[in-house]
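Asks: this one's sequence-less:
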């Protein structure tokens, strides 16, 4: 992480819900600032919230596995363009983006897809790193318990926007199913308990077009406070109302609702 803070323009934390992404993002910000970097952040939950207006949700309400597919695609479209715009406007190498991109279920999964646009060379370069924490089996059980507790009784406003326990459990079932479907492991029961090997093989596949780093996690820092306690001076990339409307309109023009749903279902095919 210190190496990434010195040399990278963009660092993204990805992986399963309740794997330590938010905590590591906070630590990455602290390291980068200590090295004199000027940090902006980009997070799926915050980016998505701009698209969850009363009008848009009335047209595209939540579905069984969370946000409507068309909204997910619009947020991803905005996200890649926002990164390109940030790089164009922040040419001083002292600037840096630190992001949290869950990927699973088409949540900024566009960031790992090789697409023919102006941001692709930067996303695929050595100046961008995708870090995914891999907790041990015992630690994962503890992190799941903590997520259930903080979601029910948030210590920080942003904890109420964390993936709920049902989404956390669904993400693991999807990981098992898609890893087996891709032939990365032998057939597994989608209700199997968490296994590091399944998780690692899936994310090695997902991140094969990116500079990726795996971090083994085996410790909980009980006195660390909420992982969402970030430096108040950090600026976060977010979509303006006009950008939201443009992204939604563009996705609507390109996809029917059924086509968007099928496209989102295939998010892991990178």
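Replies: It's in. Quick caveat, the model's predicted, so the values are computed rather than measured.

Asks: make it CA atoms for all contacts and neighbour counts henceforth
Replies: OK.

Asks: biggest strand in this protein, by residue count?
Replies: Assignment by DSSP state E gives strand 128-135 as the longest strand of the chain.

Asks: Pull the residues that contact the following helix or strand past that strand.
Replies: Using DSSP states H and E, the helix or strand that follows strand 128-135 in sequence is helix 137-152. Residues from elsewhere that reach helix 137-152 (C-alpha atoms under 8 Å, 6 or more residues apart in numbering): 18-20, 159-160, 162, 164-165, 194-196, 217-220.

Asks: what's the angle from helix 137-152 to strand 128-135?
Replies: Here the directions of helix 137-152 and strand 128-135 differ by 100 degrees (axes from the mean of the first three to the mean of the last three C-alpha atoms, to 10 degrees).

Asks: Could you pull out the buried residues of helix 137-152?
Replies: 139, 140, 141, 143, 144, 147, 148, 150, 151 (16 or more other C-alpha atoms under 10 Å).

Asks: chain center to it: distance?
Replies: Its chain's average C-alpha position is 18 Å from that of helix 137-152, according to C-alpha atoms, centre = their mean, to the nearest Å.

Asks: Number of residues surrounding residue 4?
Replies: 19 (other C-alpha atoms under 10 Å).

Asks: Please determine how far it is located from residue 12.
Replies: For residue 4, the distance to residue 12 (C-alpha to C-alpha, to the nearest Å) stands at 10 Å.

Asks: Spit out the residues that contact those two alike.
Replies: residue 129.

Asks: Turn the buried residues of helix 137-152 into CSV, columns for distance to residue 88.
Replies: Listed next are these as CSV, based on distance: C-alpha to C-alpha, whole Å:
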residue, distance to residue 88
139, 40
140, 39
141, 42
143, 38
144, 39
147, 37
148, 40
150, 38
151, 37
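
Asks: take a look at this one as well, against the first:
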């Protein structure tokens, strides 16, 4: 969907700038300082997740300042769950908030049906075995997809949107949408119900017109990992566990 969105925008004359979670976190993990925070069982270390989130807000702010014209468009792939660029959904007193919380920013929530969800899981199995693009190797594997879904369920229970008995059950679109709506309560959010499985002939990482990628510099990675590493271990763990902030308060 992100690929097709970028292609359509390019054909309409927009210059597309792209910021993707998996691509950016790879830059942090590949940095020498990132070696201290290795991925475990496919799950990105909490320190990396937090550093990427801090960097992303500054990156969004800088992009906005450099591209004031409407001919430019910023497309961000932000999973949110598990503190994966979730900082973009939280209200903060910084320069990025005016853009993120303004009417010119829309957070789309793709909500697949059960059939589409099964197709996604099957696709991830294929990608893991025979990736068609180098970046597909960084995609969430089927076990991680299930782990992320259970994170959604746990949030649903915490927010009062689901009963404890939901834990362990399979994907349910209504709960998925409800949790994301709560996470994005301070943002303009639009739910896209995806009911059709379309044929895929290539990699979603391939573009007709290559977007301008927003990536951290070597210095950026070093700076933000230094900030995160200076946090007391207990605070980092607490922030990692409560990455959704004050969302559970109120409706």
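Replies: That came through fine. Keep in mind that this is a model prediction, so the values were computed, not measured.

Asks: Can you flag which of the contacts of helix 137-152 of structure 1 belong to helices?
Replies: In helices, defined here by DSSP state H, the members of these are 165, 196.

Asks: what's the closest of the contacts of helix 137-152 of structure 1 to residue 83 of structure 1?
Replies: Taking C-alpha to C-alpha as the measure, residue 83 of structure 1 lies nearest residue 162 of these, at 22.6 Å.

Asks: Could you find the counterpart of that closest one in structure 2?
Replies: In structure 2, residue 162 of structure 1 lines up with residue 139, judged by TM-score structural alignment.

Asks: Might you report the residue contacts of residue 78 of structure 1?
Replies: 239, 243, 244, 247.

Asks: ok, and the most crowded of the contacts of helix 137-152 of structure 1?
Replies: residue 18 (25 neighbours).

Asks: Show me what it aligns to in structure 2.
Replies: Here residue 18 of structure 1 stays unmatched in structure 2, going by TM-score structural alignment.

Asks: residue contacts, the match of residue 162 of structure 1?
Replies: So residue 139 of structure 2 contacts 22, 124 (C-alpha under 8 Å, 6+ apart).

Asks: Mind listing residues that contact stretch 34-46 of structure 1?
Replies: 5-6, 29, 32-33, 94-102, 107-108, 161-162, 234-238.

Asks: Can I get the buried ones among these as something I can paste into PyMOL?
Replies: Listed next is the PyMOL selection for buried residues among the contacts of stretch 34-46 of structure 1, using 16+ other C-alpha under 10 Å:
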select buried, resi 5+6+29+32+33+94+95+96+97+98+99+100+101+102+107+108+162+236+237+238
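
Asks: Now intersect the contacts of stretch 34-46 of structure 1 with the helices, please.
Replies: 5, 6, 29, 32, 33.

Asks: which residue sits closest to residue 214 of structure 2, ignoring its sequence neighbours?
Replies: Nearest residue to residue 214 of structure 2 in three dimensions, chain neighbours excluded: residue 19, at 5.2 Å (C-alpha to C-alpha, 6 or more residues apart in numbering).

Asks: Quick one: map residue 83 of structure 1 onto structure 2.
Replies: In structure 2, residue 83 of structure 1 lines up with residue 60, judged by TM-score structural alignment.

Asks: Please disregard the earlier target; I meant residue 128 of structure 1.
Replies: That one, residue 128 of structure 1, aligns with residue 105 by TM-score structural alignment.

Asks: Any chance you could spot the residue sitting in the middle of structure 2?
Replies: By C-alpha atoms, centre = their mean, structure 2 has its centre lying nearest to residue 78, at 1.9 Å.

Asks: Alignment lookup: it to structure 1.
Replies: Superposed on structure 1 with TM-score structural alignment, residue 78 of structure 2 falls opposite residue 101.

Asks: Relative to the whole chain's centre, how far out is the longest strand of structure 1?
Replies: Put simply, strand 128-135 of structure 1 sits 11 Å off its chain's centre (C-alpha atoms, centre = their mean).

Asks: Give me the packing partners of it, helices and strands only.
Replies: Under the contact definition 3 or more C-alpha pairs under 8 Å, 6 or more residues apart in numbering; DSSP states H and E, strand 128-135 of structure 1 sits against strand 10-13, helix 196-206, strand 212-217.

Asks: after superposition, how close is it to structure 2?
Replies: Superposing on structure 2 places strand 128-135 of structure 1 at an average distance of 0.7 Å from its equivalents, by mean C-alpha distance after the TM-score superposition for structure 1.

Asks: how much does that strand deviate in direction from helix 196-206?
Replies: Using the same axes, to 10 degrees: strand 128-135 of structure 1 against helix 196-206 is 170 degrees.

Asks: Could you pull out the buried residues of strand 128-135 of structure 1?
Replies: 128, 129, 130, 131, 132, 133, 134, 135.

Asks: Switch the helices and strands packed on strand 128-135 of structure 1 over to a markdown table; also include distance to residue 77 of structure 1.
Replies: Formatted as a markdown table, those follow (distance: least, C-alpha to C-alpha, whole Å):
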| stretch | distance to residue 77 of structure 1 |
| --- | --- |
| strand 10-13 | 17 |
| helix 196-206 | 18 |
| strand 212-217 | 22 |
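
Asks: Burial-wise, tell me which of these comes out on top.
Replies: strand 10-13 (a mean of 25; mean count of other C-alpha atoms under 10 Å).
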